[in-house]
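A.B. asks: Provided below for reference: sequence and predicted model.
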Amino acid sequence: MSHDPFAPPAGPVVPAPPAPVHHTYGAPLYSLPPLRSTAGLGTAAIVLACVWSAVQVLKLALAPAAADALREAAAAGYGAYDSAFTGYDLAAILSFAVQLATYIVTCLWLYTSRSTAVAATPGLVHQRSKVWAWLGWWVPIVSLWFPYQVVRDIRRATATGPVSGIGGWWAAWLVFVTLSNTAGRMTSRTTAEATATAAEALVFVELAATVGMVVALVLWIRMVRDVSRSQAERIAAARQEHRS
């Protein structure tokens, strides 16, 4: 029998290695991030959220004086931008500084929690990639729902009990953000007519914004604690399994 030059060499057939199983955004299971505790960052995020809310309450308390300054500016024929600097304006500057600190710590907590959630439940699909834990809060348009999806999926992947309250938290947050931005625009009007209108509405807008923020804060604290506790339980279980 003649030898076929195109035949494969004799010997055992070695099967090709199986393709890695992927979860969201193409990360293979063998490269999953380790389980990391988020309790410290979660506590810091809660504390800063409480400080921010306290500053918002302070803004509400100082809003009547700011409204009086706006009325005086309108009566003199100039806009809010040229009105007297009040304690309300100082509280607004303080609010921005606290907001920045809260954003940084909260995003660190979300980023770490998402990595832990992926490691704990690799089969669950996260609708948004991890970069949106940072970008989702301020990118126009998508900021209306991307952070909600990030938080929702983190909680779904780690919660040990029923997942509830996320919709109410996000609705209250959007109320606060919308009205807070409205108050900021009202206190920077350039015409006397617009300033007079702002003076009459400022206290009401700040009151509604504060109510929205307090509601969002209560639900946020519950969610952060729930996620941190659930992840701590998973980490403890994983360590126990490793020891055994």
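C.D. replies: That came in fine, so what should we check first?
A.B. asks: okay, CA-based contacts and neighbour counts for the rest of this
C.D. replies: Will do.
A.B. asks: buried ones in stretch 118-138, by neighbour count?
C.D. replies: Within stretch 118-138, the residues that qualify as buried by neighbour count (16 or more other CA atoms under 10 Å) are 118-120, 122, 126, 128, 130, 132-134, 136-137.
A.B. asks: possible to save those as CSV with distance to Glu241 and secondary structure?
C.D. replies: Below are those laid out as CSV (distance: CA to CA, whole Å; DSSP: H, G, I helix; E, B strand; the rest coil):
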residue, distance to Glu241, secondary structure
Val118, 19, helix
Ala119, 15, helix
Ala120, 14, helix
Pro122, 18, coil
His126, 26, coil
Arg128, 31, coil
Lys130, 28, coil
Trp132, 33, helix
Ala133, 30, helix
Trp134, 33, helix
Gly136, 36, coil
Trp137, 37, coil
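A.B. asks: mind naming the longest helix for this structure?
C.D. replies: As assigned by DSSP state H, the longest helix anywhere in the chain is helix 192-243.
A.B. asks: that helix packs against which elements?
C.D. replies: For helix 192-243, the packing partners by 3 or more CA pairs under 8 Å, 6 or more residues apart in numbering; DSSP states H and E come out as helix 39-76, helix 87-120, helix 146-158, helix 166-186.
A.B. asks: what's the closest of these to Arg243?
C.D. replies: Arg243 lies closest to helix 87-120 among the helices and strands packed on helix 192-243, at 17.6 Å (CA to CA).
A.B. asks: adding another structure so you can compare the two:
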Amino acid sequence: MNAHIASPALRPVRGAAGCAVATLVLAGAAWAARAGWQIRLAVAGQPLSGPPDQGDGRHRPLTALENDYHHLVINLGDAATVLCAVAFLLWLWRVRDNALTLSGQRPRYAWPWVYAGWIVPIANLWIPRGIITDIHHASAPGKRLPHAVNWWWGLWLIGFLGGAGLYTGTTNTVIARAYTDTPLLLVTDAAVVGAAVAGILVVRTLTAVQQDHIHNTRGAAPNR
């Protein structure tokens, strides 16, 4: 049984949720644009001179389409992803703090796992979902976990594991894969976009149930 501990005051989450949703939309759009550009590269076909990396340290000049993919699509997409990660973690931190206050019980995962859970190998396959699950149980006792959580996490794992193999290496390597491994890249991109959409539902749902719990808790408090 978890021991009861002192908890901080309830924190507003609507603003943090709005930022998380906005950046999830931005990240999803960025990855959709990445997929669209990869289709354009595949349709155009690899130049007769071969891939950008010619081997032995030699590189050919990028085509206009490849150059745009390099400087616009990938760089802006990576920036949108980082911004989304920061906003999502800020929201996650707030709803976790509120879940602690509402339940009065020690969380299953200590606070460093809010960050480390995403980057520690093996552990990152289940800990982030576990944190979300615990927040929901504390915020909506007795209510069933929303299906969006499982969809979000399943799609995120597909995108994460697929991206770990396909998006490693230099940008020139990724450009070469856009010509040879287009279907696999598109599956990964679709999973990331789907995870962004499901993530929006997770943020909105958890924020709503937590706000309801906060409202009911305050409404039930005796007047002094």
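C.D. replies: Cool, the structure landed. Note that the structure is predicted; figures quoted are calculated from it, not measured.
A.B. asks: still on that earlier bit, so which of the helices and strands packed on helix 192-243 of structure 1 is nearest Val215 of structure 1?
C.D. replies: Of these, nearest to Val215 of structure 1 by CA to CA is helix 166-186, at 6.2 Å.
A.B. asks: gap between the closest one and the chain center?
C.D. replies: How far helix 166-186 of structure 1 lies from its chain's middle: 13 Å, per CA atoms, centre = their mean, to the nearest Å.
A.B. asks: one step back: relative to Glu206 of structure 1, which of the helices and strands packed on helix 192-243 of structure 1 is closest?
C.D. replies: Among those, the nearest to Glu206 of structure 1 by CA to CA is helix 39-76 (5.6 Å).
A.B. asks: so for the residue nearest to the spatial centre of structure 1, what's the nearest residue that isn't a sequence neighbour?
C.D. replies: Closest residue to the average C-alpha location of structure 1: Pro147 at 5.3 Å, with CA atoms, centre = their mean. Excluding the flanking residues, the one nearest Pro147 of structure 1 by CA to CA, 6 or more residues apart in numbering is Gly136, at 5.4 Å.
A.B. asks: got it, and Leu206 of structure 2?
C.D. replies: The nearest residue in space to Leu206 of structure 2 (CA to CA, 6+ apart) is His136, at 6.3 Å.
A.B. asks: alignment lookup: the one you found to structure 1.
C.D. replies: Using TM-score structural alignment, the equivalent of His136 of structure 2 in structure 1 is Arg155.
A.B. asks: close enough to count as contact, its match and Ser164?
C.D. replies: No: taking contacts as CA atoms under 8 Å, Arg155 of structure 1 lies outside contact range of Ser164: 9.7 Å.
A.B. asks: the two: who's more crowded?
C.D. replies: For the pair Arg155 of structure 1 and Ser164, the greater number of neighbours falls to Arg155 (26 against 13), based on other CA atoms under 10 Å.
A.B. asks: spit out the contact partners of the more buried one.
C.D. replies: Contact analysis of Arg155 of structure 1 by CA atoms under 8 Å, 6 or more residues apart in numbering lists 163, 223, 226-227.
A.B. asks: so which of these hold up in structure 2?
C.D. replies: For the contacts of Arg155 of structure 1, the aligned pairs still in contact in structure 2 (both residues aligned by TM-score structural alignment, their matches' CA atoms under 8 Å) are 163, 227.
A.B. asks: which two from the contacts of Arg155 of structure 1 end up farthest apart in space?
C.D. replies: For the contacts of Arg155 of structure 1, the maximum inter-member distance is 10.3 Å, found between Val163 and Val227 (CA to CA).
A.B. asks: who's more crowded, the two?
C.D. replies: A direct count of neighbours by other CA under 10 Å for Val163 of structure 1 and Val227 places Val227 higher, at 24 against 13.
A.B. asks: what residue in structure 2 is paired with that one?
C.D. replies: Applying TM-score structural alignment, one finds that Val227 of structure 1 aligns to Leu206 in structure 2.
A.B. asks: how close does its match get to Leu10 of structure 2?
C.D. replies: Distance check for Leu206 of structure 2 against Leu10 of structure 2: by CA to CA, to the nearest Å, it reads 15 Å.
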